[in-house]
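Undergrad: The following block contains a protein sequence and its predicted model.
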Amino acid sequence: MSYFRVTLLRSAIGLPRRSTDVLKALGLKKRMGTVFHAVTPSVAGQIMKVKELVSVEEVDRRLTKQEVRLERKPDPGYYIEKSAAQERSEINAQ
């Protein structure tokens, strides 16, 4: 079974109530919030009503909140080769 991964990119502030109601029905509350819905014609119709505000991908499975958070986490930019404790133990062993 495949799923729609729907992410809210733009705020609904200042838009008609109909658009905000569709976002609520999809379960989108905050910007950059992500929800997963099974691929059905009714969900596809809701997404089409707010297509300017959301990003949609079709995925094979739902991701957990932790998996979504880890996807968004940036690369730290560095890697730890040895910890300070390992270096001390090597120095003391010599």
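TA: That came through fine. Everything quoted here is computed from the prediction, not taken from an experiment. Numbers count the residues shown, from 1 in each chain.

Undergrad: going forward, measure contacts and count neighbours with C-alpha atoms only.
TA: Fine.

Undergrad: Can I take it that residue 69 is in a strand?
TA: No - counting by DSSP: H, G, I helix; E, B strand; the rest coil, residue 69 is not part of a strand but helix.

Undergrad: Work out for me the element residue 48 sits within.
TA: Element membership for residue 48, per DSSP states H and E: helix 41-49.

Undergrad: this is the comparison structure:
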Amino acid sequence: MSATQFFKISLKRSTIGLAPDYRAAARTLGLHRSHQTVYRPADSTTAGLILKLKELVKVENVASIPTSVEINAARKAARGYQVVEKQGAFTKI
């Protein structure tokens, strides 16, 4: 298998109003809601489903599936604050 082993697939547009075969393809990939992301193995079956939904999905190649701890850490902002640059006193113009 190649260096990238998984597809990261995100549904960017809704399947509402599309033909049943497009909706079924999205369900087969595990995409149920807009902006939902799933990870699938990089094989020809998955690639065929992605090709069918190419206008609706965003696809990235990834080497591994991140754990839920890694996903949650990426979502959270850093704790506390940091002074980037100290500004002088305000002057009246």
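TA: Happy to help now that I have it. Model, not experiment: these values are computed from the prediction.

Undergrad: Could you tell me where the helix holding residue 48 of the first structure falls in the second structure?
TA: Mapping helix 41-49 of the first structure onto the second structure (TM-score structural alignment) gives residues 44-52.

Undergrad: The second structure: strands as residue ranges?
TA: Using DSSP state E, the strands of the second structure run over residues 6-11, 37-41, 57-62.

Undergrad: The last one relative to strand 37-41, how many degrees between them?
TA: Just to be clear, that refers to strand 57-62 of the second structure. On the basis of axes from the mean of the first three to the mean of the last three Cα atoms, to 10 degrees, strand 57-62 of the second structure is oriented at 50 degrees to strand 37-41.

Undergrad: Tell me what angle strand 57-62 of the second structure forms with helix 44-52.
TA: 140 degrees.

Undergrad: Give me the buried stretch members for strand 57-62 of the second structure, please.
TA: 57-58, 61-62 (16 or more other Cα atoms under 10 Å).

Undergrad: can you redo those as JSON lines with distance to residue 7 of the second structure?
TA: As requested, the buried residues of strand 57-62 of the second structure are exported to JSON lines (distance: Cα to Cα, whole Å):
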{"residue": "57", "distance to residue 7 of the second structure": "11"}
{"residue": "58", "distance to residue 7 of the second structure": "10"}
{"residue": "61", "distance to residue 7 of the second structure": "5"}
{"residue": "62", "distance to residue 7 of the second structure": "6"}
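
Undergrad: For residue 5 of the second structure, state which of the residues you listed is nearest.
TA: For the buried residues of strand 57-62 of the second structure, the residue nearest residue 5 of the second structure by Cα to Cα is residue 62; the value is 6.6 Å.

Undergrad: That closest one contacts residue 4, correct?
TA: Yes - with contact defined as Cα atoms under 8 Å, residue 62 of the second structure reaches residue 4; the gap is 5.5 Å.

Undergrad: overlap in contacts of these two?
TA: With contacts taken as Cα atoms under 8 Å, 6 or more residues apart in numbering, residue 62 of the second structure and residue 4 have no neighbour in common.
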